[in-house]
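Q: please find the sequence and the predicted model below.
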Amino acid sequence: MWLIAEYEAVSLFSLRPSATTASGGKTLLAPSPFAIKVAIFDALCRLQPLSTVQRYWPDIARLEVALRPAAHAVVSNVFQRVLRPSRSNAQPNDPDFEGFFQRTIGYREYVHLVGAFAIGLGWEGTAQRDWLSTALINITYLGKRGGFVQLLQAPEYQEVLPPDFISLTQPGMNFPLDGTLQVLDDCDDKVSFEKVNVYDQAKKLSKDDRQPRHVVLPYRLRRSSKSFSWYERI
């Protein structure tokens, strides 16, 4: 069974690859399976008690994720002023004190997604999951906070995934040779809720809990310069 929801980005999208550091400025062209699953869990947490939503996490972790990308993706390359925690040990009354944050310049990339895109969620069996449909309706952003999306139509159940979707969690047998390779992160299907809970400092995700997915997105680089890169869906 597949549940498909169609969205449109209403602000710029940005999501760093999981292998980069906090100072890295590169961005993915599409949300990763892990980002989508966490967005689903976040939407449910805003609607129901946490004790209730925790029971859904094992099913969320095992979801198959597919994507129909937007028609165009325009990546803007920008330098902007950012604040980083100060590494100085000076106290506020010392002459060398520069504040708790220091000003610096950071490289960032933001993606303008042109056109609608759709997310497909699959699982074994034919039972419908209305709680999952409710979560997709209430997703407001994907990737970095502020990457807002707007639902275009109510999620629909389908028995077969439409051919214009590509799987983000299963190895692709047929992919365009001139597509764009992306390394998207996913979570192991047996990872516990305590591992993904950012408020639990005792347990954190390890390398074994993350599963890199090498996906060739159907995006062809059409034009680029020092300030932008324009990708068109094949």
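A: Sure, I can see it.

Q: from now on I want contacts and neighbour counts done on CA atoms only, so please keep to that.
A: Will do.

Q: Tyr110 reaches Phe79, doesn't it?
A: No - here Tyr110 lies out of contact with Phe79, judged by Cα atoms under 8 Å, at a distance of 11.0 Å.

Q: more neighbours: which of the two?
A: More crowded of Tyr110 and Phe79, by other Cα atoms under 10 Å: Tyr110, with 23 against 12.

Q: who are the packing partners of the helix or strand harbouring the more buried one?
A: In the assignment (DSSP states H and E), Tyr110 maps to strand 101-114. Packing partners of strand 101-114 (3 or more Cα pairs under 8 Å, 6 or more residues apart in numbering; DSSP states H and E): strand 2-9, strand 72-85.

Q: highest mean neighbour count out of these?
A: strand 2-9 (a mean of 22; mean count of other Cα atoms under 10 Å).

Q: ok, and here's another one to check against it:
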Amino acid sequence: MTGIPERKLELVRKLLAVAEHPGTDPTEAAVYLEKAYAVMAAYGIEQAMLADAGMVADEVGQLTVTVGNPYQADRRALLAGVAAALRCRAIYWRSGRESVVRVVGFGSDLAVVELLFTSLCLQMGSGVLRVRAPEGLATVSFRKSWMAGFVHRVCERLGEAERRAAADSAASTAGGRSAELVLVDRRAQVSRVYEEMFPRVRRGARRRLRDWSGWEDGRAAGDQADLEAPRVGSQRPAGLIGPDTA
């Protein structure tokens, strides 16, 4: 899997350090956070264009993540959403009390998926523990809808940033192909490999929320989520198993 250059990670960490400083104005902090993700989105476009021109090797591969409890289904949805926003395809199956998620995509995109999922999973997990349901509402269902809103908004933001990066790219391949066309082709290549790997896959039923009470609060938290590299010293395995509180 293609690794992200250290210089890119260092730039992102510096942007996040400013955004996370207690003295930074919230509006200014949001600008720094968006800039951090823009760096990664531009990196993805750059790798796609270089690979299309034959200047770097970037092949379709796979990433396997084991997702355990708590909130297993919600974390699984986060991983699938991040993967889709970054032109990857995801499938999962149960293995005992865990879910095994297989993500198929180009190596450079898989590296970003893994990085973002680790960071966002920690942010969602710590955020939902601070959530308190309003009086008269069940905490579990409120937290479920909060996480659904968080995932929805985070993935919207990822998609928006990717589209901006593609539109802003002035680069073209030797054959004159635009970034948009290159990305469409890469998504199609990923789909072909995915369908060859899983020819008889069955689409699961769409999750239905019975309680939407925490949705807007979750979306608001998703607006504030850091869409970049995990903080130094904050990483732990995304599939860490804990007590099942879902």
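A: Done, it's in. Not measured: the values here are computed from a predicted model.

Q: fetch the TM-score of the aligned pair.
A: Overlay of the two chains. TM-score (TM-score structural alignment, normalised by the length of structure 1): 0.26; 94 aligned residues with a Cα RMSD of 5.2 Å.

Q: turn the helices and strands packed on strand 101-114 of structure 1 into CSV, columns for distance to Asp59 of structure 1.
A: Shown next, in CSV, are these (distance: least, Cα to Cα, whole Å):
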stretch, distance to Asp59 of structure 1
strand 2-9, 14
strand 72-85, 31
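
Q: looking at those strands, which is nearest to Glu232 of structure 1?
A: Proximity to Glu232 of structure 1 (Cα to Cα) singles out strand 72-85 among those, at 4.7 Å.

Q: quick revisit: so which of the helices and strands packed on strand 101-114 of structure 1 gets nearest Leu217 of structure 1?
A: strand 72-85 (11.3 Å).

Q: any idea of the angle that closest one forms with strand 101-114?
A: Strand 72-85 of structure 1 runs at 170 degrees relative to strand 101-114, counting by axes from the mean of the first three to the mean of the last three Cα atoms, to 10 degrees.

Q: what's strand 72-85 of structure 1 packed up against?
A: strand 101-114, strand 228-233.

Q: columns distance to Pro155 of structure 1 on top of those, output as JSON lines?
A: Compiled in JSON lines, those are given as follows (distance: least, Cα to Cα, whole Å):
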{"stretch": "strand 101-114", "distance to Pro155 of structure 1": "20"}
{"stretch": "strand 228-233", "distance to Pro155 of structure 1": "23"}
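
Q: wait, which of the ones you listed is closest to Asp186 of structure 1?
A: Across those, Asp186 of structure 1 has its closest neighbour in strand 101-114 (20.9 Å, Cα to Cα).

Q: on that earlier part again, the helices and strands packed on strand 101-114 of structure 1: which one's closest to Glu194 of structure 1?
A: strand 2-9 (26.6 Å).

Q: which helices and strands does that closest one pack with?
A: strand 101-114, strand 117-122, strand 149-158.

Q: can you tell me which of these is packed in deepest?
A: strand 117-122 (a mean of 22).

Q: ok, Ala135 of structure 1 touching Cys45?
A: No - using Cα under 8 Å, Ala135 of structure 1 makes no contact with Cys45, being 9.2 Å away.

Q: these two: which is more packed in?
A: The neighbour comparison of Ala135 of structure 1 against Cys45 (other Cα under 10 Å) goes to Ala135, with 19 against 16.

Q: nearest to Leu152 of structure 1, of the helices and strands packed on strand 101-114 of structure 1?
A: strand 2-9 (5.3 Å).

Q: so Val101 of structure 2, which state does it fall into?
A: strand (DSSP: H, G, I helix; E, B strand; the rest coil).

Q: ok, it to Arg219 of structure 2 distance?
A: For Val101 of structure 2, the distance to Arg219 of structure 2 (Cα to Cα, to the nearest Å) stands at 24 Å.

Q: now do the buried residues in the helix or strand where Leu158 of structure 2 lies.
A: Element membership for Leu158 of structure 2 (DSSP H and E) is helix 139-168. Within helix 139-168 of structure 2, the residues scored as buried using 16 or more other Cα atoms under 10 Å are 141-159, 161-162, 165-166.

Q: which helices and strands sit right next to it?
A: So helix 139-168 of structure 2, by 3+ Cα pairs under 8 Å, 6+ apart, packs with helix 26-52, helix 72-85, helix 107-129, helix 179-197, helix 215-224.

Q: pick the most buried one from the ones you listed.
A: Using mean count of other Cα under 10 Å, helix 72-85 ranks as the most buried of these, with a mean of 22.

Q: Gln62 of structure 2: what secondary structure?
A: Once three-state DSSP is applied, Gln62 of structure 2 turns out strand.

Q: which ones are touching it?
A: 102-107, 110 (Cα atoms under 8 Å, 6 or more residues apart in numbering).

Q: any chance of these in JSON lines, plus distance to Asp74 of structure 2?
A: Conversion of the contacts of Gln62 of structure 2 to JSON lines gives the following (distance: Cα to Cα, whole Å):
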{"residue": "Arg102", "distance to Asp74 of structure 2": "16"}
{"residue": "Val103", "distance to Asp74 of structure 2": "16"}
{"residue": "Val104", "distance to Asp74 of structure 2": "20"}
{"residue": "Gly105", "distance to Asp74 of structure 2": "22"}
{"residue": "Phe106", "distance to Asp74 of structure 2": "25"}
{"residue": "Gly107", "distance to Asp74 of structure 2": "25"}
{"residue": "Leu110", "distance to Asp74 of structure 2": "20"}
